[in-house]
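Trainee: give me the fold of what follows.
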Amino acid sequence: MDTQTIAATATTPPTRPMTDGAKTTGTTGTAGAEPTCANTGSGGPANRAKSKSPRSPLINVDDVPGGIGMSRLLGEDVLVGLDDECGYVNDHADTLYGRGAIVNRMVPFGSIAAGPLAAWVWVGGDFPYRLDLISNSRYRTLAHGRQITVYNRKTPPDHVMRLGQLRITSPLRTICDIACMDEGGKILAGAESLLPLLMERYEVRAEACLQTLWENPRWPNHSDGVRTLMRLRRRKP
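Mentor: Modelled structure (predicted):
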């Protein structure tokens, strides 16, 4: 497949059926994102597997004529690079469901997209520097050059939504998780601008987030999260 064919077909929406809207789902059971190239280290065989469809939102170096083809697609802004071997189709990142399809190809089976990764799906922007998940598993290898950070916090069913095949934390829960990150993580995630954007886009009040934290006092960095949300509440005109 030459680069012109990739460029023409990669921007076609994914054929995987998607729901008409986000719906709430539980956090248990076997439903979830199918295993993809991101559930092992960037050098593992799963990462090097060819995309299942030329319309996949993720394109691997094996899908095009070598590194030169990948470089051309990156240079022409057809793809946004994740690492040396994989990138996502730029046009897919323009829509909520397109971003959901991209992340669905990266999230390991049974896991839930959370934190800055979930925020990227909800509002877009620059792809996050790490992959945050809610999962009972542990991941020591990098995925697309990024650390996988796992939360094992209490996750009620109403904190999780479904976008197509992707399970993802709700905007409210995403805000709470980012607020509870350590200061270094919040700086790297751009939380100062990201949290107000999430709150405005999805009409989430700081009071609702604070109530969630009051109900979950054992969450790691709980006190930092409360201070962050209190500061955001005071900033609101």
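
Trainee: from here on, just use CA atoms for contacts and neighbour counts.
Mentor: OK.

Trainee: check the chain for its longest helix and report it.
Mentor: helix 222-235 (DSSP state H).

Trainee: need the contact partners of it.
Mentor: 176-182, 196, 206-207, 209-210, 213 (C-alpha atoms under 8 Å, 6 or more residues apart in numbering).

Trainee: swap in 10 Å and give it another go.
Mentor: Outside helix 222-235, the residues within contact range by C-alpha atoms under 10 Å, 6 or more residues apart in numbering are 175-183, 191-192, 195-196, 199, 205-211, 213-214, 216-217, 219.

Trainee: quick one more, to check against the first:
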Amino acid sequence: MEPVVVSALLPPAPARQPVVRPSDVGGRAAWQVLVRGGALRAVVDDAAVPVGVAVTAEVRGAALAPRVPAGAVVTGPSAVWVHCGGALPEPLDLVRRTGTLRLASDCTWLGGVRVTAVGRTVVDVATRLPHEQALGLVLELARGGADLAAAARFLERRNRVVGRPAARAVLAAARERLAAAAAGP
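Mentor: So this is what the prediction gives:
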């Protein structure tokens, strides 16, 4: 069993996020004027960033913060969105921490919310979603920098994984598509 650093269980010290909410600018009407006028770029329906600010995983996590209850972890397609962007899936995919230290080591804090780490997210979507949907999300994560070989090792190290054969097929298909794309026409 790997030792767990106690500080990893705590949220990071709050950092000033560039996320702007309607309450920050005088209400929804003012917020919408700023978004329509081009001063703010919407991240989700109730959060935006000033134009010129990069929308990173930290910013996407902060945008979700009011929707994520204390003790919950963003997982599955919602975690893919936090890590990579794109269209936010609704409803949010959330799980409650079970109190096990294992889940804590498979997560990271992004923008004040706990999100499954990239490798765990790859395995989660590959084991739980239909092949084509999982493949699309795994490819998004890979294009965003996910290490599929490390995710495959993570999959094999876990005990009692429901969906392991399906996940192996998804990871193999993703590696094939990425290799074909790298080889070019």
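
Trainee: so which residues of the second structure form strands?
Mentor: In the second structure, the strands defined using DSSP state E lie at 40-44, 47-50, 72-74, 94-96, 107-110, 113-116.

Trainee: distance of the residue nearest the centre of the second structure from R16 of the second structure?
Mentor: The second structure has A79 as the residue nearest its centroid, 2.4 Å off, counting by C-alpha atoms, centre = their mean. Distance, A79 of the second structure to R16 of the second structure, by C-alpha to C-alpha, to the nearest Å: 22 Å.

Trainee: endpoint to endpoint, stretch 88-102 of the second structure covers what distance?
Mentor: End to end - C-alpha to C-alpha - stretch 88-102 of the second structure spans 27 Å.

Trainee: ditto for stretch 89-96 of the first structure
Mentor: End-to-end for stretch 89-96 of the first structure, by C-alpha to C-alpha: 14 Å.

Trainee: also stretch 143-151 of the second structure?
Mentor: The first-to-last residue distance of stretch 143-151 of the second structure comes to 14 Å (C-alpha to C-alpha).

Trainee: quick revisit: which among the contacts of helix 222-235 of the first structure count as buried?
Mentor: Among these, those buried by neighbour count (16 or more other C-alpha atoms under 10 Å) are 175-181, 191, 195-196, 199, 205-206, 209-210, 213, 219.

Trainee: what do we get in the second structure for R227 of the first structure?
Mentor: Here R227 of the first structure is matched to A169 in the second structure, going by TM-score structural alignment.

Trainee: any idea how many residues pack against that match?
Mentor: By the criterion of other C-alpha atoms under 10 Å, A169 of the second structure has 15 neighbours.

Trainee: show me where the second structure has helices.
Mentor: Under DSSP H, the second structure gives helices at 28-36, 57-64, 76-84, 101-105, 118-128, 131-143, 148-157, 164-183.

Trainee: could you export the ones you listed as CSV, including distance to L94 of the second structure?
Mentor: As requested, these are exported to CSV (distance: least, C-alpha to C-alpha, whole Å):
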stretch, distance to L94 of the second structure
helix 28-36, 27
helix 57-64, 11
helix 76-84, 8
helix 101-105, 13
helix 118-128, 12
helix 131-143, 17
helix 148-157, 20
helix 164-183, 20
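
Trainee: so which of these gets nearest L9 of the second structure?
Mentor: helix 101-105 (6.3 Å; C-alpha to C-alpha).

Trainee: what sits against I178 of the first structure?
Mentor: Here I178 of the first structure is in contact with 114-116, 118-119, 185-186, 189-191, 194-195, 225, 228 (C-alpha under 10 Å, 6+ apart).

Trainee: wait, isn't D177 of the first structure in contact with P116?
Mentor: Yes: the criterion here is C-alpha atoms under 10 Å, and D177 of the first structure meets it with P116 at 8.7 Å.

Trainee: who touches both of those two?
Mentor: With C-alpha under 10 Å, 6+ apart as the test, D177 of the first structure and P116 both reach D132.

Trainee: hmm, back to that, most tightly packed of the strands of the second structure?
Mentor: Ranked by mean neighbour count under mean count of other C-alpha atoms under 10 Å, the strands of the second structure are led by strand 113-116, which reaches a mean of 28.

Trainee: which residue numbers in the first structure does that strand align to?
Mentor: Going by TM-score structural alignment: strand 113-116 of the second structure matches residues 166-169.
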